[in-house]
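Trainee: Sharing a sequence plus its predicted fold:
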Amino acid sequence: MIPKFRAWDRLRKEMNYKVMVGNCDTDDENWTCPIIWIEEKKDWLHFDDYECIMQSTGLKDKNGKEIFEGDILEIQDEGEVLGNAKLTWDNEQAVFMIEAISVDDIAPFHEILSDESYSYRVVGNVYENKEVLDA
């Protein structure tokens, strides 16, 4: 799988899907130098707040929409809606995690994937659809 990223532009309040993250070496020092494509400028620009860069899981929801870190998913069990959950990344475990919004429940995303009775669909993301977090 080729890694894909997206980034939230806080100034313009929009999601950008043409994102590239690179690692630069200078005098034996490694540092991350993220850059982002801004379509209206037709140019790659330095993106200082790379905390808002989100990686694709490489998976798609039941409607064929690509799932990224930061997405809000509606989880169903055999057709019954269980609620919404947000997808996060856990650096310590190196795994995508699903965080239930209505209850304090967190589980590795692969556990949801391995149970075929569950289905999920992207209903928004934490930047553009904060109102869905309260649903």
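Mentor: Received, thanks. Since this is a predicted model, take the numbers as computed values, not measurements. Residues are numbered from 1 along each chain as shown.
Trainee: When you work out contacts or count neighbours from here on, use the C-alpha atoms and nothing else.
Mentor: Noted.
Trainee: center of this structure - which residue?
Mentor: Centroid-nearest residue in the chain, with CA atoms, centre = their mean: Glu69, separated by 1.6 Å.
Trainee: residues touching it, list them.
Mentor: Met54, Gln55, Ser56, Thr57, Leu87, Thr88, Trp89, Phe96 (CA atoms under 8 Å, 6 or more residues apart in numbering).
Trainee: With Ala135 instead?
Mentor: Per CA under 8 Å, 6+ apart, neighbours of Ala135: Asn84.
Trainee: could you pull out the strands for this protein?
Mentor: Under the criterion DSSP state E, strands of the chain are mapped to 5-9, 14-16, 19-26, 29-38, 43-46, 53-60, 66-68, 71-77, 80-90, 95-100, 106-108, 118-125.
Trainee: take a look at this one as well, against the first:
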Amino acid sequence: MQIKIRAWDKDSETMIYGVGITTESDGGIPYQIPVNAHDFDQFDYYPNSIIMLYTGFKDSDGKEIYADDILEVKDSNGVICRTVVEYVDGAFRVDKWYPKEPTSVEHVNYTGEWEEIEVDIEDYEFLGVVLQHHLEFKVVGNIFQDGDLLDSEISKADRD
């Protein structure tokens, strides 16, 4: 797997791709090397940013999947849900599901909105397993730029 990093710069509210990380003891500072840079002092640094790793997976359209991306997945029953890719304890996983349509999951009060539900299927926590069990999965955004694709209260908390 190729290591790729992107960063959400909180100051400019932009996503920065092709990011490197300095070797600071506190976790490092994301930076990007401009095309015309000749020395370290010409790098663009983003000290107030959130780092996101590439998962090594691509969606059904060939788009790279990163941590904090919002995926829309469709299973063999035609059920469509949205979920957020998380990087936790060295693994990419998903825990929360936001169905748009009525589902067979018990205790879901369908209102026509994307609402969070907990799916208690332990195998479905790891991203690789989720992708194996769904026919279609597409990156539809990320929590920083497209948090409105989910419940706004939850996505705002994830962004802070």
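Mentor: Thanks, I have it. These numbers were taken from a predicted model, which means no experiment stands behind them.
Trainee: related to what we said a few turns ago, how close does the equivalent of the residue nearest to the centre of the first structure over in the second structure sit to Phe92 of the second structure?
Mentor: Matched to the second structure by TM-score structural alignment, Glu69 of the first structure sits across from Ala67. Using CA to CA, to the nearest Å, Ala67 of the second structure is found at 7 Å from Phe92 of the second structure.
Trainee: Residues that sit against both of those two, list them.
Mentor: Residues touching both Ala67 of the second structure and Phe92 (CA under 8 Å, 6+ apart) are Thr55, Val85, Glu86.
Trainee: For those residues, give me TSV that also has neighbour count.
Mentor: Listed next are those as TSV, based on neighbours: other CA atoms under 10 Å:
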residue	neighbour count
Thr55	23
Val85	25
Glu86	23
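Trainee: would CSV of those residues with distance to Gly27 of the second structure be doable?
Mentor: What follows is those, written out as CSV (distance: CA to CA, whole Å):
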residue, distance to Gly27 of the second structure
Thr55, 19
Val85, 21
Glu86, 18
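Trainee: quick check, nearest of the residues you listed to Asp146 of the second structure?
Mentor: Val85 (13.6 Å; CA to CA).
Trainee: so that closest one touches Leu71, yeah?
Mentor: Yes - assessed by CA atoms under 8 Å, Val85 of the second structure is found in contact with Leu71 at 7.4 Å.
Trainee: who touches Ile98 of the first structure in this structure?
Mentor: If you count contacts by CA under 8 Å, 6+ apart, Ile98 of the first structure has them with Ala85, Lys86, Leu87, Thr88, Ile106, Ala107, Pro108, Phe109.
Trainee: To which residue of the second structure is the second one aligned?
Mentor: Translated: Lys86 of the first structure. Per TM-score structural alignment, Lys86 of the first structure is aligned with Val84.
Trainee: thinking its match is in contact with Glu72, fair?
Mentor: No - assessed by CA under 8 Å, Val84 of the second structure is found out of contact with Glu72, at 9.0 Å.
Trainee: Overlap in contacts, those two.
Mentor: In contact with both Val84 of the second structure and Glu72: no residue, using CA under 8 Å, 6+ apart.
Trainee: Comparing the two, which residue is more hemmed in?
Mentor: Val84 (26 against 20; other CA atoms under 10 Å).
Trainee: Disregarding residues adjacent in the polypeptide, which is nearest to the more buried one?
Mentor: Taking CA to CA, 6 or more residues apart in numbering, and ignoring the residues beside it in sequence, Val84 of the second structure has Ile70 as its nearest neighbour in space, at 4.6 Å.
Trainee: mind listing what's buried in the longest helix along the first structure?
Mentor: Longest helix in the first structure by number of residues, with DSSP state H as the criterion: helix 109-114. Judged by neighbour count using 16 or more other CA atoms under 10 Å, the buried positions of helix 109-114 of the first structure are Phe109, Ile112.
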